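Undergrad: Please find the sequence and the predicted model below.
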Amino acid sequence: MLSIINLFPLRSVVVTLRFLQTSNPSFFHQPALGAFLRYLAGGPEGFERLIRFDAPESGRIAYQPGQFYRFTLVCLAGGEKIFNTLLGNLARLPGSSPQKDRPLPFRNNCALAALHDSFTAEAVTRFDELCAYEFASLQQEAELWRGYDKLTWHTQSPVRLLKAKERRTDAKGEARYCRNLSDVDGALLSARLYDSMAELLRSRGVATPPRPPAPPLLIDQGHLFWLDADYTDAVGERHVIGGMNGRLELAFPELPPVEWLQWAICGQYTGLGQRVAFGLGRYQLQAPDTGVSCRRALPAASLLMLAREEDNLVEAWRHVVSNQELARNKLAQADVTDDSTGEFYADDPALTEGIQDEIPLERLQQALDKALLGSYHPPPLRGVVHANPDGSLRPLAVPPFIDRVLQRAVGQILTPALESCQYCHSYGYRAGRSRMNARDAVQSAIRQGYQWVYESDIDDFFDSVAYDRLDIRLRSLYGEDPVVGLLQQWVSCPVEFDGQTIQRKAGLPQGSPLSPALANLMLDDFDGDMEVLGFRLIRFADDFVVLCKNEEQARQAHNAATASLAEHGLSLNPDKTRIAEIGEGFRYLGYLFVNDLAVDVSGHKDEIEGKPSVPPNSWLARLGGRTPLAVDGVEIDRSHGLRGNAKADAPRQTPPERCNLHSHAERGNDPTRIGEMGDMGQLLCVVGGHATLSTHAGRLRVERDGETQHDVAWNNLQAVVLFGSHTLTTPALQAALARKVPIHFAGSTGGYRGVLWTGQPAEPGSGLWLKQANLFADPALCLNLAKQIVDARIRHLRETLRQRGITADAERLKLLLASVANATGLDELNGVEGSATRQFFQALQGSLPTDWHFTGRNRQPPLDPFNALLSYGYTLLHGYVETLLHTDGLLPWLGFYHQAHGRHATLASDLMEPFRHLVERTALSCVQRKELKPHDFFTAANGACLMKQEARRDYLASLFKRLNEPLQAVGEETPVTPVQHIHRQNLSLIGWLMRGDDFHAWRIR
């Protein structure tokens, strides 16, 4: 039997360095760290047989000055002199380091910070202070471990195990090595463990007996994957290093030989497989009670510590805010919610400017601090449904805003590192790569003589990723870093949808900033499996093609892809799997390929017969069988609606007197609370209490409390807008798509959520957007439009004062109308409007009770109760205007008056000006009628004056009432609601853009 006593005693030290300059190692640090250590040891011939090292910081690719770096050194018996030299030169850093012209990761850019004994954790300074791990201790430990009938084997660096001889006869290169679970069994693992020990002993001059029969060892279960990473050597040449990673559950049907356990325990220090002196082949044994034999040193800092750095959090915050459709809801950071909608409400929408300077840094850092301690509990995800052009549904699961920032912050650290070791022909969700790059790769292969294509995609991939496999991958790369646990918490969060909480057992949430990087991590092994077998795979997320030389190779590609994906619990989508000759043509990523010609046909997708409308493994499928399908709170991908024409009749009833929100929800038989078509014959708005939308015999039916409020032919609808909490049945949803009727979703406070549409814009579509962009670029034209809305704004301010008997101030406002007409630029016009607004609010001071402490307009945040009413009301109005801009096909982000910034809907800010007085009148009425009182408000920690919950409900009901009371506009005979006036004003602007008609801002006088 092989005796390893010659290797003992072992000594081990944990080394902590401090970087003096930046360092950018490759994903796997072993090549660079190994070369650095050999240099410091003097480059002795015996380094490989006497010294081992471990690089627990692998996976991190950037270090800044002042940051620490940790690794472990192991000295085998006989290596004392080399080890002493190594420790001495570590202490003399940076002076003892290699001086290179090239910026190697480890050079004169670091200094020694600390040494600790690996076995005792005591600080040391010299070799003779290190504890010796004697062979007798190994024997005792092996006897203890012999009492377990199961063990877990975790890799800690890539392991390169040669396949069994009979399975590598014709294999070359990396194909000779075990890559997947199917390549490894108990006998092979035992054989390679013996071979590693025997080779090390022979290098030390010890004769070794023949390999003994393998002990009874079974692999109960496990998950293995291969990962490659590039690195650059000392002369600047690029190489690839890779190996097998993962976890195996080992079972012993009978007691294993104690010698085998000695090899296995010792192998944790010396390595397993090929290139162990290079730092590969590190692993750890774990007992069923989670006890370990060889505890690995932790990195000097968790990735979470990097994520919590201020610069990183600011970058994440700015990125999320720039993509946040409701970025104006800044008060979310104060945890102020409207319980009737579950949405955050905010201050004046104009205040989104500068939101990037208001990052809640302390709150974000505290959350990551909790994650470091394992005490952070992420909130549920929010269910979001996106309709694909083929009629199928794509259920998304979106983290709340703050968690999106946190996830983005972690992703900014994690993603670049994972990117660095991924397959060269993977193009989805990767920086600097797109479907155009994939197109070029396909064309290049065709020109190289590939004449057949095997095309497929992975069935329901995002919803099928197994959490245990993801955990194994992350822990193989990042060990016990707390970031792994946090990532697992984030991806497995339940989904809240339609008032229900849906637990998720698998899947990456589409909507999480982390899912793209984790998806590519899960699929990189598939890429490698196909590449090592010689296939030309081109992948974009879960959609891929394999370019082949002939039909037989294409069939082999199908078999290989099926086997590789099955290893990871995944399968192919049979509806999208086919083999074809290149000359026959095939579609991929929106391109039609015929020979080496690629035609962009992304706007003309084929429909797939029998395709399920809901992904079978998604959270939405767990609602299967329930109809109606609730869509309250659903955000659907932002796009623009279609235009149609027709008419529907709806009886009108006079709206009742003011009531609070509870009674408002009970007025089930009031059609004006639903909305009406009136003389427009195009747009149906559903506003107010909960309603159900269903389809019957080609008609859309809107019901509330069992009574039908509308029954309209689908063909007569331009669009439907749902404000607030309503229910849309699945058949109605599909009917809307089939008949190309967009359904727009907005919160009950008006905030735009998104649109369900076919993805095919109708006229004027992009033509309108181009007109909008071209004409709004003309300052003179913009000035004429802006004069219209400012004129209307001032007239309405004047009328508000006149109705309250404040005539002198009203007359002073009248004088400003001439200044509007004479303004020569937008800045001058803005100054006129600002002056009018200041005069208006100054005039109001005397009409408001003194205990309201109103001294003029303030915001960001509002500091008194009346300003809180104004800010909340403006936010509601802005949301309504933005939603109707989407519905009517205009670009809300491209305005003609207000200053554009980020994704703020500036056109909504422009076109809401004539309607602002409705908010001001509502606020005044609530105060003067004593429906709201100062004690209905409170001051938050940031100084913001906020409404209490009941007051918000009452005020919201008053605003709803105001926005649904018919008003007569100048030049119109029939009164309609302000919501309809907003729509008509949009149509007037469209007429100005498309036909040169006069634009008329809404005016009541």
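TA: Perfect, I can see it now. From a predicted model like this one, the values you see are computed outputs, not experimental measurements.

Undergrad: going forward, measure contacts between C-alpha atoms and count neighbours the same way
TA: Fine.

Undergrad: residues near the nearest residue to Ala713 once chain neighbours are set aside, how many?
TA: Using CA to CA, 6 or more residues apart in numbering and skipping residues adjacent in sequence, the residue nearest Ala713 is Arg699, 4.1 Å away. Other residues within reach of Arg699, judged by other CA atoms under 10 Å, total 18.

Undergrad: so Arg699 sits right up against Pro731, yeah?
TA: No: here Arg699 does not reach Pro731: they are 11.4 Å apart, not a contact under CA atoms under 8 Å.

Undergrad: what residues do these two have in common as contacts?
TA: Common contact partners of Arg699 and Pro731 (CA atoms under 8 Å, 6 or more residues apart in numbering): none.

Undergrad: Could you pull out the helices in the stretch 301-450 of the chain for me?
TA: Secondary structure of the stretch 301-450 of the chain, counting by DSSP state H, counting those that start in this stretch: helices at 303-307, 310-322, 361-373, 401-419, 435-447.

Undergrad: Phe71 and Ala55 touch, don't they?
TA: Yes: with contact taken as CA under 8 Å, Phe71 and Ala55 are classed as touching, separated by 5.0 Å.

Undergrad: these two touch, right, Asp390 and Lys605?
TA: Yes: the pair formed by Asp390 and Lys605 meets the contact definition of CA under 8 Å, at 7.5 Å.

Undergrad: ok, structure two:
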Amino acid sequence: MLPVESFHLLSFRFSVLAPIRRLPHFHGPQWMGLFRNLINFVGAADGIDSLSSSVWVQPIETGILSYDEGDTISLGLVVPSSGAQLLQDVLERFNAVTVGKGHFQTGITVKLESAISRLTAKQWSAADPPLSLEDLTPEIERLCQLDTFSIETLSPLRIPRPEGLKGEQHRYCDAEYFLSGTTEKPFARFLEKVRGGHAVSANSDLLITGGAMTWLDVSYGDARGKTVGGVTGILTVSGRPSRGEAECLVWGQYVGVGKNAAFGLGFYRIPQLETALRITPLTRATTLFGRAVNLQALTDSLGSLSDSSPGPDGMSLTDARAAGPPLLRKILDNACSGLPVGPIPLKPYAIPKASGGYRAIHIQNIGERILHRAFANTLSPSLEGLLSSSAYAYRRGLSRKNAARTLQGLLAEEHSLGIKADIATFFDSVNTSDLCALLLGMYPAEPLAFFLSAWLHTIARQGISGLPQGWSLSPPLSNLYLERFDRTMDRHGFRLVRFADDFVVLCRGGVSSDTVLRAVESSLAELGLSLRPDKTSEVVGGTQVSFLGYLVSAEEIREAGRPDEPPEEVWLPVFRPDWQNGLPVYLTSICRGAYSSGPSLVVNKTDENSESIPWNRISRLVVVGRSSFSGGVMYRAVREEIPVTFIDVMGRTRGRLTATSGDIFDHTPVQTEKCADRDWVLDVSRRLVAAKIHNAYVLLRRNDKVVHELKDLEAQVTQVSSLESLRGVEGTAARIYFEYFGGLVAPFEFTGRVYRPPDGPVNVLLSFGYTLLYNRLTAVLADKGFNPRKGIFHREHGRHAALASDLLEPLRHLADRIVLSLIHLGEVTPDDFASQDAGAGTTCRMNGKGFRTFINRYEWTMASNFTPRKGQKTSYNGWLDETVDAFKRDVLYNIPYEPLRID
């Protein structure tokens, strides 16, 4: 069988000259208007009869609602051979004339950049050969070998029903016609209506055995609400096509099926033929995926996430925000590397339900949460115009109060009979295969739809039913899934008010509540859903309706308290922040008691003030020395799964208290692997030493000593190629620093740094400060799952915590600052020290008064707040945890560690 007509297939690229806003979901009529005006204009000028109705646009960027200046637009076009020369004349003049008054206007909003033949993949010319069956032979032969294949819509299909099956609201083949199972040979009608002159028998034995479709209205013309429409989605067809049927179906992919070809309706593809293609498929130039996967969109996504427990990789939201752009670039690269194929890492939780039993929750890694929130932020506005006005949940500007007001209005308009109901286990019951069919049909050639489809199929293979609760994408996808139910209620003439899976369906008198109930149950059954009997009740005129926490009548809306059980997903965090997400709290000598009060830990301070800290914002509790606290503090910490560490006044760990269910992390295997990477070790060591030298320079500058040699040495750090060379630079910087530091410690003398034993008061103070910080860092490292003895820059030996010494380097200025404060404020004097000869040198020791004074100053300093660069205010105690967390992000997630650099 040969086609009667021959066609050229073109692919256009346009650049956007000015912003284009408020596009409908499908752009066919808007592009048709531009080409019709152009062809009529050029045809009239050349004295040629118009062929505009025979030129069929094929929009591919469905779902894009706006373009910005500089964007690129992709468009397909089908033109009969008889109109090829006229089209070439039109394209030659495209950018030279100004035509159109809608969204797309030549010379004003769009400029033609290229017109490519889909047959040759080269610049198109009217002299090019048209599409022939020979071009389609590989696809035809492949289709003849298939027992099952799919029809995936690229635009809505507007196929008239057979005369005997038409009704007032059923003039065209809709989802009911194709999928209800009540129509005899529905696919035969599809074959009959393929364009281009084919005449295939209506007696085809090909059967529709699955799929999902919904109706999409297509707006056109100037009149508001003027639409045509068709079905979109996927049909699964079983049966091996005959040669004639295969030719018809393959040909139909390029010329379409059904009515309104000029608007771009009726195009589809058979995805199983992708490997046999000779014709270049249409692809998008602007994608929703691209608008979601970029640094700005991911930054916005990260900023909008709420705290919740970490996923399997242990990275918290706090970690992600601290990691910043390097993490987002990694997420971007991973998303662009391909579709999700392997198992998605998930952390399961079981959350008790108010009605009994448990709700299964699966927590993603933070990277996936950021990406999916960006997807949701991009997809939701695109879906907005497709959703029924009956749906109120998860939509910007709408709320349960809006739903209650609409319900009140309907009751006042005497829609007084119906039912109030909930869908049973809705999110778990969503048929994700059907949902994928809707997504792929409504967003043709869209990478975001491909990504979401692959993701939904992957989690289904992992045993997760339906839409995972608490995930950012589940709300917009749930509304899309229920759009068919909303539309069916409207077709029945009912009035629906729906908030997620909680809804009221009303009608006027003349229809019984039982009729409404049967229609609701039937519609939901088609979607694989059912009602909760215990939540289904009759609505009777004159009575109040309990809905979404309100008591609603025709006269008023009253708060009824919280709903008995609100919609299962309010899409706020289902967990308190995990203990890793908060801040450490230190109970030290400056505390005068601590106790648990309600949701908070109350800490009394020496100045008679107290601080109330929510338990859910505490990451670790550190008890220093003999700090006073009630027994209830320890009990509450264990109950909240907050680890408690006991350290002595020197910072040495003496014990730990953890809940049996608390997470215990061991990062030593990864730590060991990273430490074997010489390039990584050198890179981190450079960062540590550079930060140490920088902070030393700033401390001296704050004390009116500007030492340019230190800045020069800091610059040299980036050039060294070995740890030995780096140690040489670090040693030189330390010597220069302490030479100038000695001029700041009068009345004490200081001629240079002496370690073991210290030879004078200043060295005693410095060694004591470094030791306190070293011990406290050692405790933090151990609490967070690291081996403190596995160092990077410092060599490992004996019981030395080499890693604590590494992370101490950028913080040494803190101990130096404490020493200067003690001396300048006169809090320590020469009388607080005693010296004695020790062979070749002198040994100096600090007495009890000096020890207590130092500890007091140290604890006050460590408890004081500061604001690190690009960070939030925190205490120095809190910064010890943050610097270890930053190191963890480098070790576990390859996010470069940035030591503290002061200003």
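TA: Perfect, I can see it now. Owing to the predicted nature of the structure, the values given are computational and were not obtained by experimental measurement.

Undergrad: where does the TM-score land?
TA: Scored by TM-score structural alignment, normalised by the length of the second structure, the superposition of the two chains gives a TM-score of 0.62; 664 aligned residues with a CA RMSD of 5.3 Å.

Undergrad: Pull the number of nearby residues for Ser684 of the first structure.
TA: You called it Ser, but residue 684 of the first structure is Leu. 23.

Undergrad: any idea how far it lies from Glu57 of the first structure?
TA: 59 Å (CA to CA, to the nearest Å).

Undergrad: same question, Tyr39 of the first structure
TA: With the distance defined as CA to CA, Tyr39 of the first structure ends up 20 Å from Glu57 of the first structure.

Undergrad: Show me the strands in the stretch 201-350 of the second structure, by range?
TA: 207-219, 227-238, 268-269, 346-352 (DSSP state E, counting those that start in this stretch).

Undergrad: The last one vs the first structure, mean deviation?
TA: Here the mean offset of strand 346-352 of the second structure against the first structure after fitting is 3.9 Å, by mean CA distance after the TM-score superposition for the first structure.

Undergrad: buried sites along that strand?
TA: The neighbour-count criterion (16 or more other CA atoms under 10 Å) identifies 346-347 as the buried residues of strand 346-352 of the second structure.

Undergrad: I'd say Ala598 of the first structure and Leu592 touch.
TA: Yes: assessed by CA under 8 Å, Ala598 of the first structure is found in contact with Leu592 at 5.5 Å.

Undergrad: export the helices of the stretch 301-450 of the first structure to a markdown table and tack on distance to Tyr874 of the first structure?
TA: Output for these, formatted as a markdown table (distance: least, CA to CA, whole Å):
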| stretch | distance to Tyr874 of the first structure |
| --- | --- |
| helix 303-307 | 36 |
| helix 310-322 | 20 |
| helix 361-373 | 28 |
| helix 401-419 | 22 |
| helix 435-447 | 42 |
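
Undergrad: do you know which of these lies nearest Leu775 of the first structure?
TA: Relative to Leu775 of the first structure, the nearest member of the helices of the stretch 301-450 of the first structure by CA to CA is helix 310-322, separated by 25.2 Å.

Undergrad: Who are the packing partners of the closest one?
TA: Counting contacts by 3 or more CA pairs under 8 Å, 6 or more residues apart in numbering; DSSP states H and E, the secondary-structure elements packed against helix 310-322 of the first structure are helix 361-373, helix 401-419.

Undergrad: against the second structure, where does the longest one fall?
TA: Structural correspondence for helix 401-419 of the first structure: residues 366-384 of the second structure, per TM-score structural alignment.

Undergrad: Show me the contact partners of that stretch.
TA: Contacts for stretch 366-384 of the second structure (CA under 8 Å, 6+ apart): 25, 63-65, 288-289, 291-293, 297-298, 300-302, 305, 310-311, 315-317, 320, 331, 395, 448, 471-473, 476, 480.

Undergrad: what about burial for these, which qualify?
TA: Applying 16+ other CA under 10 Å to those, the neighbour count classes 25, 63-65, 288-289, 291-293, 297-298, 301-302, 305, 310-311, 315-317, 320, 331, 395, 448, 471-473, 476, 480 as buried.

Undergrad: now, of the helices and strands packed on helix 310-322 of the first structure, which is deepest in the fold?
TA: The densest packing among those, expressed as mean neighbour count by mean count of other CA atoms under 10 Å, is seen in helix 401-419 with a mean of 21.

Undergrad: Just give me the mean distance for it relative to the second structure.
TA: Taken over the aligned residues, the distance from helix 401-419 of the first structure to the second structure averages 1.7 Å (mean CA distance after the TM-score superposition for the first structure).

Undergrad: Just name whatever secondary elements the helix or strand where Leu726 of the second structure lies is in contact with.
TA: With the criterion set as DSSP states H and E, the secondary-structure element containing Leu726 of the second structure is helix 723-741. If contacts are counted by 3+ CA pairs under 8 Å, 6+ apart, helix 723-741 of the second structure sits against helix 678-702, helix 708-717.

Undergrad: can you give me the angle the shortest one makes with helix 723-741?
TA: Computed by axes from the mean of the first three to the mean of the last three CA atoms, to 10 degrees, the angle separating helix 708-717 of the second structure from helix 723-741 equals 170 degrees.
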